[in-house]
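S.K.: just to be clear, the model below is a prediction. Sequence and coordinates:
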Amino acid sequence: MTARLVEGLREHTEGFARAVEGAGQDVQVVTCPEWGVRDLVGHIGQAHRWAAKLVREGEPLEVPDPRQEDPGRPEEWAGWLSAGAEELIAAVGEADPDKEVWSSVGPRPPAFWLRRMLNDTAVHHYDAAVTTGAAFAIADDLAADVITEGMELLSAPGVEAFKPELAELRGRGETLGLRPSSMTGWLVTRTPDGVRWERGRADADVVVSGTVAELMLVFSRRVPPGDVTGDRALLDHWLARTAF
């Protein structure tokens, strides 16, 4: 599993770097309009280095502002981004896999941050690509893990303390289904105690269908849902309250 995370982080860091190559530094990111391309580059490289330091120290760190990061000149971005990814890979590789480190959802193994940064980088790779017109592709297993990790974070005990609006996802048994064309999907149930989910294919109050990459982009609120059956208002309520 760790080897696949390493492979994926390198792949999407490199893809992100190719997508922003030659882009104007102040071009507004289509899917993150509060950021310019330089801000997005700063975020990726900064986040990888921040996570590496967190793995090494094991304690919570202040979340940095990407606008305060200097990624260098545009022609240096690719090398700077790669160095940040490799720093994180090395930190996780050198850490005791049985010694847990801090995360916003409680103590987790060091590889948690490799996975978290891979999934964040993959989604921002799309942000960069759609902004600059570059090609974007993601393997089915990696796209699926963006969704699975998201479900794990949204349903983690105590997550509402970190993101209070998630309390609004409590319900009375309403169900949402994500139904990819190539694999088992996800079934979400809104309970009085919070979000519960499982892998499976079952009837739901609202179902979103598509390729797993399309569903990843819907789940991360990058594209509007296309093939929807059932209670669209339930889906819209979910999407409005699950942005991290």
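M.R.: Ah, there it is.

S.K.: use CA for all of it now, contacts and neighbours both
M.R.: Noted.

S.K.: can you get me the start-to-end distance on stretch 222-231?
M.R.: One end of stretch 222-231 to the other measures 20 Å (C-alpha to C-alpha, to the nearest Å).

S.K.: contact partners of it?
M.R.: Here stretch 222-231 makes contact (C-alpha atoms under 8 Å, 6 or more residues apart in numbering) with 31, 127, 204-210, 214-215, 217-218.

S.K.: so how far is Glu76 from Val223?
M.R.: Val223 is 30 Å from Glu76, by C-alpha to C-alpha.

S.K.: any chance you could map the strands in the chain?
M.R.: Using DSSP state E, the strands of the chain run over residues 28-29, 32-36, 174-180, 186-191, 194-199, 206-210, 227-230.

S.K.: pull out the buried residues from the longest one.
M.R.: Buried residues in strand 174-180, counted by 16 or more other C-alpha atoms under 10 Å: Glu174, Thr175, Leu176, Gly177, Leu178, Arg179, Pro180.

S.K.: ok, the first one touching Arg190?
M.R.: Yes: with the criterion set as C-alpha atoms under 8 Å, Glu174 and Arg190 qualify as a contacting pair; they are 5.3 Å apart.

S.K.: now do the shared contacts for the two.
M.R.: With C-alpha under 8 Å, 6+ apart, Glu174 and Arg190 have no common neighbours.

S.K.: ranges for the helices of this protein?
M.R.: For the chain, the helices defined by DSSP state H occupy 2-20, 37-57, 77-94, 111-132, 140-154, 159-162, 212-219, 232-241.

S.K.: coming back round to it: take the buried residues of strand 174-180 and write them to CSV, including distance to Gln25.
M.R.: Below are the buried residues of strand 174-180 laid out as CSV (distance: C-alpha to C-alpha, whole Å):
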residue, distance to Gln25
Glu174, 44
Thr175, 42
Leu176, 39
Gly177, 39
Leu178, 36
Arg179, 38
Pro180, 36
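
S.K.: out of these, who's nearest Trp35?
M.R.: Of all the buried residues of strand 174-180, Trp35 sits closest to Leu178, with 29.4 Å by C-alpha to C-alpha.

S.K.: tell me who's in contact with that closest one.
M.R.: Gly185, Trp186, Leu187, Val207, Val208, Ser209, Leu215.

S.K.: ok, Leu5 to Arg232 distance?
M.R.: 34 Å.

S.K.: A further structure is provided below for comparison with the first:
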Amino acid sequence: MSPDRYLAELARLLEGLTALARQPDDVLSRSVPACPGWTLEQLFGHLGSIERWAAAVVRSGQYVEEPAPPATGAAAWFIEGAEPFLATMASLDPGAPCWNFGPPPRTAGFWLRRQAHEHAVHLIDVCQASGRAAPALGKDFLLDGVDEVLAMFTPRQVRLGRMQPPEQAVSFRVPGAGGRAAGTGAGAGAWTVGSGTAAASVTAALPDMYLGLWGRSNLQEKAVIDGDAALALRVLREPLTP
């Protein structure tokens, strides 16, 4: 996806989140099903922290510490920071050198992709907690998000020792995805976790794959698993994302 496409999606997602951050206090005090221990107010505090952190990184090009959200009024704090955050994202040079936690080359464009998917996943969380239907996400955006998890986050989780590498490879497939999965070299809508020939495969519809990899739906129930099912299930139980 192009930088302009990420930016447009981020702007749309921010608009939805900002509207939902203005809900009454009794709604903001609801628990977030996918984020145990968090209320909606705390989720908006998390987003406000992430936005200020990402914007500061982009402006400096260097790593900075993430600020803590306020103890109270986190939703209002999020609203206050949304417009400056979007302005920073809109003004960045995607090719400029910039610290990030992805693979080289480390450029500022990483943050457009990362923040677009960060906000998409959390908008889904907010809609679930608020009893609202989540907005539709485009096929290209969903496919890009699956690629971000399986080609960037999962190898990083293994590298950092947060998950065990599978003893044999497992392939992940999205039927009819079209295009080419960026960064995987695996072909259209296909990714491999682990080394060597795949001993199992996990196949799911695109929305189910996107949500399932982020723990927002039960991929074990919705996917078709072929080959070594025990191996595939072990991988699905691992923390594929932070």
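M.R.: In hand now; what should we look at? Just so it is clear, the structure is predicted and the values come from calculations on it, not from any experiment.

S.K.: TM-score for this pair?
M.R.: These two chains, once laid on top of each other, score a TM-score of 0.79 by TM-score structural alignment, normalised by the length of the second structure; 224 aligned residues with a C-alpha RMSD of 2.8 Å.

S.K.: tell me the contacts of whatever residue of the first structure lines up with Ile124 of the second structure?
M.R.: Per TM-score structural alignment, the equivalent position to Ile124 of the second structure in the first structure is Tyr126. Going by C-alpha under 8 Å, 6+ apart, Tyr126 of the first structure touches Phe16, Phe136.

S.K.: one more time with 7 Å, if that's ok
M.R.: Shown in contact with Tyr126 of the first structure (C-alpha atoms under 7 Å, 6 or more residues apart in numbering): Phe136.

S.K.: just Thr88 of the second structure next, same as before
M.R.: Thr88 of the second structure neighbours (C-alpha under 7 Å, 6+ apart): Ala55.

S.K.: that one -> the first structure?
M.R.: Under the alignment (TM-score structural alignment), Thr88 of the second structure maps onto Ala91.

S.K.: and the gap between that match and Ala240 of the first structure?
M.R.: 35 Å.

S.K.: same question, Met183 of the first structure
M.R.: Taking C-alpha to C-alpha, one finds Met183 of the first structure at 26 Å from Ala240 of the first structure.

S.K.: who has more neighbours out of these two?
M.R.: Met183 (15 against 10; other C-alpha atoms under 10 Å).

S.K.: now that one. Nearest residue, chain neighbours left out?
M.R.: Nearest residue to Met183 of the first structure, sequence neighbours excluded (C-alpha to C-alpha, 6 or more residues apart in numbering): Val212, at 8.0 Å.

S.K.: for Glu51 of the second structure, same thing?
M.R.: Phe85 (6.0 Å).

S.K.: buried residues in stretch 22-41 of the first structure, which are they?
M.R.: Gln25, Gln28, Val29, Val30, Thr31, Trp35, Gly36, Val37, Arg38, Asp39, Leu40, Val41.

S.K.: swap in stretch 100-114 of the second structure?
M.R.: Those would be Asn100, Gly102, Arg106, Thr107, Ala108, Gly109, Phe110, Trp111, Leu112, Arg113, Arg114, for stretch 100-114 of the second structure by 16+ other C-alpha under 10 Å.

S.K.: contacts for that stretch?
M.R.: With contacts defined as C-alpha under 7 Å, 6+ apart, stretch 100-114 of the second structure is touched by 3, 6-7, 58, 89, 92-99, 152.

S.K.: in CSV: the strands of the first structure, plus distance to Ala17 of the first structure.
M.R.: What follows is the strands of the first structure, written out as CSV (distance: least, C-alpha to C-alpha, whole Å):
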stretch, distance to Ala17 of the first structure
strand 28-29, 14
strand 32-36, 15
strand 174-180, 29
strand 186-191, 31
strand 194-199, 33
strand 206-210, 28
strand 227-230, 32
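
S.K.: ok, which of those strands comes nearest Ala19 of the first structure?
M.R.: strand 28-29 (11.9 Å).

S.K.: I'd like the distance from the closest one to the chain centre, please.
M.R.: Distance of strand 28-29 of the first structure from the chain centroid (C-alpha atoms, centre = their mean, to the nearest Å) equals 18 Å.

S.K.: what's the average distance for that strand when superposed on the second structure?
M.R.: With mean C-alpha distance after the TM-score superposition for the first structure, strand 28-29 of the first structure departs from the second structure by a mean of 0.6 Å once superposed.

S.K.: now that strand: which residue numbers in the second structure?
M.R.: On the second structure, the counterpart of strand 28-29 of the first structure by TM-score structural alignment is residues 31-32.

S.K.: how about stretch 51-58 of the first structure?
M.R.: Counting by TM-score structural alignment, stretch 51-58 of the first structure corresponds to 54-61 in the second structure.

S.K.: any idea how far Leu54 of the first structure is from Val92 of the first structure?
M.R.: Counting by C-alpha to C-alpha, the gap from Leu54 of the first structure to Val92 of the first structure is 10 Å.

S.K.: oops, could you answer that again for Asp231 of the first structure instead?
M.R.: Using C-alpha to C-alpha, one gets 43 Å for the distance from Asp231 of the first structure to Val92 of the first structure.

S.K.: more neighbours: which of those two?
M.R.: The neighbour comparison of Asp231 of the first structure against Val92 (other C-alpha under 10 Å) goes to Val92, with 24 against 15.

S.K.: what degree of burial does Val64 of the second structure show, as a neighbour count?
M.R.: That count, for Val64 of the second structure with other C-alpha under 10 Å as the rule, works out to 14.

S.K.: that one contacts Ala54, correct?
M.R.: No: counting by C-alpha atoms under 7 Å, Val64 of the second structure does not reach Ala54; the two are 8.8 Å apart.

S.K.: count of residues packed around the closest residue to Trp77 of the second structure other than its chain neighbours?
M.R.: Leaving out its chain neighbours, the residue that sits closest to Trp77 of the second structure by C-alpha to C-alpha, 6+ apart is Gly48, at 6.7 Å. Using other C-alpha under 10 Å, Gly48 of the second structure has 25 other residues around it.

S.K.: cool, and Ala205 of the second structure?
M.R.: Neighbours around Ala205 of the second structure, by other C-alpha under 10 Å: 15.

S.K.: kindly report the same for Ser217 of the second structure.
M.R.: 16.
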